[in-house]
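> Give me a 3D structure for the following:
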Amino acid sequence: MSNLLKGKVALVTGGSRGLGAATAEALADLGADIAISYVASAEKAEAVVEKLKAKGVRALAIKSDQADMAAAKPLVEKVIAHFGKLDILVNNAAIAVQGKTVDDPALDTVNLDRQWQINVMGAVATTRAAAPVLSDGGRILFIGSALGTHVPFAGTADYAGSKAALIGYAKGVARDLGGRNITANVVQPGVMPTDMATAVLGDEIPAALLDLHPIRRIATLEEVAALVCHLAGPNGGYITGSVIDVAGGIAI
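Presented below is the predicted three-dimensional model:
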């Protein structure tokens, strides 16, 4: 454990599982106090909180549905009420609805629209709620996707579009908040070992997908979380408005 982020408070949305949980743990390993949001499983969220507390940091789980834009302000207010401040926001919560082309008669437009609501408008609402109270010198991280800038296969138009939207928004946020030395960046993972990836791809990563990667494997959660931690830390203070892939070269 390091003290690089000791005294900092981070909010990781969707922090009860997958990359969110890994990022919360990585930030805690650097000494940050952590709030995570979750939408369904209080048991999983509390298990993450206990892991974080075991590292010697303060931790809190808050139930909050990112599909509801009105939930963002109460979420941030609860973080401030509990910890007294907010220094780092990781906009991680998202869903993936993929697999059908836009001309497919069976296209699930209801869930595709919900995906835009959660992935884009939910992240926007959380950022708007956090921006006025975020400490000067703070950090905002958006978890995007390599699909936000490079689409090597069909059936991902809406998901890719939702992640691409974060890029323009993050660049605008970086411009708006730069005067307060607040940075805003997008981290773009490729495929990771998460429940979300399994729901889309199944239990085995298709060989054809791996063949698209110069480094022929998927990312580890720890590799992606490490980049988030770097951008959230003191050495990330002059990186803003950037889009950084952790995707094994799939976009080259």
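> For the rest of this, base every contact and every neighbour count on C-alpha atoms.
Fine.
> which residues in the protein form strands?
9-12, 33-38, 59-63, 86-91, 134-143, 183-189, 243-246 (DSSP state E).
> Distance to residue 175 and mean neighbour count added to the ones you listed, as CSV?
Formatted as CSV, these follow (distance: least, CA to CA, whole Å; neighbours: other CA atoms under 10 Å):
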stretch, distance to residue 175, mean neighbour count
strand 9-12, 21, 28
strand 33-38, 26, 26
strand 59-63, 30, 22
strand 86-91, 17, 26
strand 134-143, 12, 23
strand 183-189, 9, 27
strand 243-246, 14, 20
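> With respect to residue 46, which of those lies nearest?
Within these, the stretch nearest residue 46 is strand 59-63; the backing value is 6.6 Å (CA to CA).
> one more, for comparison:
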Amino acid sequence: MSVLSAVLDAARSGAVRIVDLTTPLRETTPILELPPPFANTSRFRLEELSRYDDRGPAWYWNDIHTGEHTGTHLDAPVHWVSGKDGLDVSQAPLSTLVGAAAVIDMTAQVEADADFLLEVEHVRAWEAEHGPLPEGGWLLYRTGWSARGDDAAAFANADENGPHTPGVSVECARWLAQESPISGFGVETVGTDAGAAAGFDPPFACHDFLMGADKWGLTSLRNLDALPPTGAVLIVCPLPIVGGSGSPARVLALVEG
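Down below sits the predicted model:
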């Protein structure tokens, strides 16, 4: 039996589970909302073209209106000024879009502190228990934040001082970008940076360092609790938008057992 036939048989039998890590797209899907004077992305919206009527008697279809960075989406290096000469989303290497996934779980810490920041020491402790991060793979940051994903206000968690959402410290962002072997970093929040990251040095350090190192970001992931710390295979399916800074994506994981 070929390797691919074995994978298909395992998926049919349940020996390999296919886990959907994607936030469904609808008008209420939370988006990143920037303060004035910055431009904001569009919310997802369907525009009906026909539905078995005089506009098209036998078919139903829609136009879609949305931004590149809506819902579960992939950030390409060219998304950030530090990576402005880097790859666009249509140029994502297939070896990056299909890769090993490591999952670090900081749910308890985030439950105690919404502004919790992942530090290098947390990743080092994870490696001491589970082994090194996967070469060319993904680090997925589980925080429990996806439980808020159907409530835009709870997802943003903002007050007069701005949003309070978990993220990554400046030093950890630099380390992930410049010293770790991963090709991408994924989160449950609306962006890869913490809610307070506008005040970091540099601002939005996760974007700044990762994009500047030709690495990739994934946001608004769900169901990370269904993944083991190691052993899952991540499959990222963005639209190949030529010149695009990112794309909404369907993200799946293959998990044994």
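> How alike are these chains, TM-score-wise?
Put the two chains on top of each other and the TM-score (TM-score structural alignment, normalised by the length of structure 1) is 0.34; 135 aligned residues with a CA RMSD of 5.8 Å.
> possible to save the strands of structure 1 as CSV with distance to residue 157 of structure 1?
CSV is the format used below for the strands of structure 1 (distance: least, CA to CA, whole Å):
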stretch, distance to residue 157 of structure 1
strand 9-12, 26
strand 33-38, 26
strand 59-63, 30
strand 86-91, 21
strand 134-143, 18
strand 183-189, 16
strand 243-246, 19
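> Residue 110 of structure 1: which of those strands is closest?
Nearest to residue 110 of structure 1, of these and by CA to CA, is strand 33-38 at 21.9 Å.
> Strand 86-91 and that closest one, what's the angle between them?
30 degrees (axes from the mean of the first three to the mean of the last three CA atoms, to 10 degrees).
> what's strand 33-38 of structure 1 packed up against?
strand 9-12, helix 18-29, helix 42-54, strand 59-63 (3 or more CA pairs under 8 Å, 6 or more residues apart in numbering; DSSP states H and E).
> please redo it, this time with the cut-off set to 6 Å
Where contact means 3 or more CA pairs under 6 Å, 6 or more residues apart in numbering; DSSP states H and E, strand 33-38 of structure 1 is packed against strand 9-12, strand 59-63.
> tell me what the shortest one is packed against?
Other helices and strands packing on strand 9-12 of structure 1, by 3+ CA pairs under 6 Å, 6+ apart, are strand 33-38, strand 86-91.
> Can you redo those as CSV, where the extra columns are distance to residue 27 of structure 1?
Output for the helices and strands packed on strand 9-12 of structure 1, formatted as CSV (distance: least, CA to CA, whole Å):
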stretch, distance to residue 27 of structure 1
strand 33-38, 8
strand 86-91, 10
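> Of all those, which one comes closest to residue 199 of structure 1?
When the helices and strands packed on strand 9-12 of structure 1 are ranked by proximity to residue 199 of structure 1, the top entry is strand 33-38, at 18.7 Å, counting by CA to CA.
> mind checking which of the helices and strands packed on strand 33-38 of structure 1 is nearest residue 163 of structure 1?
Smallest distance to residue 163 of structure 1 across those (CA to CA): 17.5 Å, for strand 9-12.
> Mind listing residues that contact that closest one?
Contacts to strand 9-12 of structure 1, defined as CA atoms under 6 Å, 6 or more residues apart in numbering, come from residues 32, 33, 34, 35, 36, 86, 87, 88, 89, 90.
> Need the residues you listed in JSON lines (columns: distance to residue 72 of structure 1).
Listed next are these as JSON lines, based on distance: CA to CA, whole Å:
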{"residue": "32", "distance to residue 72 of structure 1": "21"}
{"residue": "33", "distance to residue 72 of structure 1": "20"}
{"residue": "34", "distance to residue 72 of structure 1": "17"}
{"residue": "35", "distance to residue 72 of structure 1": "14"}
{"residue": "36", "distance to residue 72 of structure 1": "13"}
{"residue": "86", "distance to residue 72 of structure 1": "14"}
{"residue": "87", "distance to residue 72 of structure 1": "16"}
{"residue": "88", "distance to residue 72 of structure 1": "15"}
{"residue": "89", "distance to residue 72 of structure 1": "12"}
{"residue": "90", "distance to residue 72 of structure 1": "13"}
